[in-house]
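Undergrad: dropping a prediction and its sequence here:
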Amino acid sequence: MKTLVRLLAALLMALAAAPTSAQQTTGTITGLVLDPQGMAVPGTTVTATNAATGFSRTDVSDSEGLYHLNAMPVGTYDVVAELPGFIRLERKDIAVDVSETTNLNLTLRLAAVAETVTVVGDTPLIPTTSSSVGQVVDLTRIERLPLNGRQFANLAATVPGVGLGFHSDPTKATEYVPQISGGNGRNVDYVVDGGDNNDDTIGGLAQMYPLEAIQQFNVMTQRFDAQYGRGGAVMNVVTKSGTNDVRGSAFTLFRDTSMNAKTESETLSHVSKQDYRRYQYGGSVGGPTLSRPSIRWGSFRRKTACSRFPCARTSSPAR
């Protein structure tokens, strides 16, 4: 009996000490540091800095010239590689997307005199470290594409293999939701900032987020990692976190009676156009706080509607 208790205690301690894997809300930059002959350059200090937030992460290349910059918040980074005896190399505007690995090889040249090489360019579009099928919907697409109803998840329809279907919630039957590989509702696993955001009763998003609050999201339609663990597809969403500069936005959309034609019911009932008003408004603001050195971001959205509809009544002739 004592032996069994000891084995169970050892097993519990081992499980407690085992590292846990959380669903990713960040990205990774990795690659090789090489010399002009293609040989590995160990001991190189590689630093990635986000100019908007000031966040930075540093790693040193190993004996094979390999470096890893893990757990990088979504954004655009400037990468610098430095080693005595070599020219300082800068790579600007390197994009890091949620749940994605950016492969960035760095080639250093021997330094004859003090100089710096700055390279501005995009990273390869084809990932070589993951078999996941899908696409990242970035901030540019979120801000510039027209969107009926301002439901951010509907932008997933810009990803191959994704369409739009009616909401699985009967109380939201007029709204559209992403339909991936022919399924929606519980077929899609929604992850927001690493947390589960699924309606366990009928499927779909449990908590809706304003369009202005979304930084980007990754739509994975097939062959995604086992860490997500459910659904036939995954939508991994990252919300905005603010920058060192104070920024914000505001919007308002409206429709009223003067902008509408008579409905078929109004025509059949021989009545004038009925009162109709629909407003959708909101905004966002973010930046550094004054009380303590931190960055905050908040957003707000509201929709109100008021309408009247004619009701036709028929009666049978008296006998």
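TA: Here it is on my side, so go on.

Undergrad: contacts, neighbours, all on C-alpha from now
TA: Noted.

Undergrad: quick one: contacts for residue 48?
TA: Contact partners of residue 48, counting by CA atoms under 8 Å, 6 or more residues apart in numbering, are 56, 57, 58, 69, 77, 78, 79, 80.

Undergrad: can you flag which of those residues belong to strands?
TA: 56, 57, 58, 69, 77, 78, 79, 80 (DSSP state E).

Undergrad: quick one on the thing from earlier: show me which of the contacts of residue 48 are buried.
TA: 56, 58, 69, 77, 78, 79, 80 (16 or more other CA atoms under 10 Å).

Undergrad: rewinding a little: out of the contacts of residue 48, which is nearest to residue 156?
TA: residue 77 (25.3 Å; CA to CA).

Undergrad: skipping its backbone neighbours, what lies nearest the closest one in space?
TA: residue 50 (4.6 Å; CA to CA, 6 or more residues apart in numbering).

Undergrad: other SSEs contacting the helix or strand hosting residue 32?
TA: Using DSSP states H and E, the secondary-structure element containing residue 32 is strand 26-34. Helices and strands touching strand 26-34, by 3 or more CA pairs under 8 Å, 6 or more residues apart in numbering; DSSP states H and E, are strand 66-73, strand 88-96, strand 101-103, strand 106-107.

Undergrad: in addition, the following structure is provided for comparison:
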Amino acid sequence: MRQTLSLRRGVLLLALILACSAVARGQDTASLRGTITDQSGGVIVGAKVILTNSNTNISRTTTSGNDGGYLFTSVIVGTYSLTVSHASFQTSVQTNIVLELNQNGRVDVALKLGESSQTVEVTAVVAQVDTASAGLGKVEDERAIRDLPLLDRDTLQLGLLQAGVFAPDPDDSSGNPFSVSGQRSESLTFLLDGANNTDFLGNNIVVSPNPDAVEEFKILTNNYDAEYGRTSGGIVNQITKSGTNQFHGDAFEFIRNDALNARDFFAADRSSFKRNVFGATTGGPIKKDKT
């Protein structure tokens, strides 16, 4: 009897852990759905739909249901191609589908009559509009992180470019980089790859990743889903980069000095100031087509 009770408790604990993992995974990924039709608008049942990551060549496959719909969940953010095929129809390939953090993307595909060996490729896809969520927020992607100047190489400084995000009060002692929607800066929640990254004592960020390791981040400013909860001052969700099939690297140097500084009105000369922040990164696949 005692062994049975212990086993039940163990199974219950495992179920709770797995449930929490699924929720956390949903916070650092995206989803893609759509409907497969013919040119007359009739739905196509049983079409083969393949979603392929352009960086890793990792693919996921599904088929369209009775309503012609397909759905991919827990998709790692990045650029994808979508291949749809069915007997008696030409194969459709759509490339450059960009899925961002927490996005519910949608791509509907209309197949043309013809042999499945014939391929129709669409290389320019309209930007995805999230119609499944009412949450307000904006994604800062890798390009913004790489190209815009960052004091102390702090990626979260870019959050101040978003609507509803403000610099904290000068008397604020939390150390957080901003406040959201009129709330206190201590009311923020920080997530890293879907896991809680908030120090519960000061309610500030625990780990601030190197900018070279950040794929993108999103600040949810209002009306976000119940899965986030806990605080009312905004959700700061960062995700780190995953692997690619190519070896890559970069080098950088950020320079600040007195060459372009103005002389203080009350000073006889310009103050001497020289600051150089430099470094390099490199990476590559351990095994291709795996992540």
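TA: Received the coordinates, thanks. Note that the structure is predicted; figures quoted are calculated from it, not measured.

Undergrad: please state their TM-score.
TA: After superposition, the two chains reach a TM-score (TM-score structural alignment, normalised by the length of structure 2) of 0.84; 284 aligned residues with a CA RMSD of 3.1 Å.

Undergrad: just to revisit the earlier point, can I get the buried ones among the contacts of residue 48 of structure 1 in a markdown table including distance to residue 129 of structure 1?
TA: Converted to a markdown table, those look like this (distance: CA to CA, whole Å):
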| residue | distance to residue 129 of structure 1 |
| --- | --- |
| 56 | 23 |
| 58 | 21 |
| 69 | 15 |
| 77 | 20 |
| 78 | 22 |
| 79 | 20 |
| 80 | 22 |
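
Undergrad: ok so, going back, correct me if wrong: the residue nearest to residue 77 of structure 1 contacts residue 80.
TA: No: under the criterion of CA atoms under 8 Å, residue 50 of structure 1 makes no contact with residue 80, lying 11.7 Å away.

Undergrad: any chance you could map the helices in the stretch 101-250 of structure 1?
TA: Under the criterion DSSP state H, counting those that start in this stretch, the stretch 101-250 of structure 1 contains helices at 139-144.

Undergrad: quick one, strands of it?
TA: Here the stretch 101-250 of structure 1 has its strands, by DSSP state E, counting those that start in this stretch, at 101-103, 106-107, 116-120, 133-137, 162-166, 176-180, 188-192, 195-196, 214-222, 233-239, 247-256.

Undergrad: mind putting these in JSON lines, mean neighbour count and distance to residue 37 of structure 1 included?
TA: JSON lines is the format used below for the strands of the stretch 101-250 of structure 1 (neighbours: other CA atoms under 10 Å; distance: least, CA to CA, whole Å):
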{"stretch": "strand 101-103", "mean neighbour count": "21", "distance to residue 37 of structure 1": "20"}
{"stretch": "strand 106-107", "mean neighbour count": "19", "distance to residue 37 of structure 1": "9"}
{"stretch": "strand 116-120", "mean neighbour count": "12", "distance to residue 37 of structure 1": "18"}
{"stretch": "strand 133-137", "mean neighbour count": "19", "distance to residue 37 of structure 1": "35"}
{"stretch": "strand 162-166", "mean neighbour count": "19", "distance to residue 37 of structure 1": "45"}
{"stretch": "strand 176-180", "mean neighbour count": "22", "distance to residue 37 of structure 1": "46"}
{"stretch": "strand 188-192", "mean neighbour count": "24", "distance to residue 37 of structure 1": "44"}
{"stretch": "strand 195-196", "mean neighbour count": "14", "distance to residue 37 of structure 1": "46"}
{"stretch": "strand 214-222", "mean neighbour count": "23", "distance to residue 37 of structure 1": "37"}
{"stretch": "strand 233-239", "mean neighbour count": "24", "distance to residue 37 of structure 1": "40"}
{"stretch": "strand 247-256", "mean neighbour count": "13", "distance to residue 37 of structure 1": "46"}
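
Undergrad: quick one: closest of the ones you listed to residue 151 of structure 1.
TA: Across the strands of the stretch 101-250 of structure 1, closest to residue 151 of structure 1 is strand 176-180 (CA to CA), at 8.4 Å.

Undergrad: tell me the angle that closest one makes with strand 233-239.
TA: 130 degrees (axes from the mean of the first three to the mean of the last three CA atoms, to 10 degrees).

Undergrad: now strand 176-180 of structure 1: how far from the chain's centre is it?
TA: 16 Å (CA atoms, centre = their mean, to the nearest Å).

Undergrad: so which elements touch it?
TA: Strand 176-180 of structure 1 is packed against strand 162-166, with contacts defined by 3+ CA pairs under 8 Å, 6+ apart.

Undergrad: the strand it packs on vs structure 2, average distance?
TA: Compared with structure 2 after fitting, strand 162-166 of structure 1 deviates on average by 2.8 Å (mean CA distance after the TM-score superposition for structure 1).
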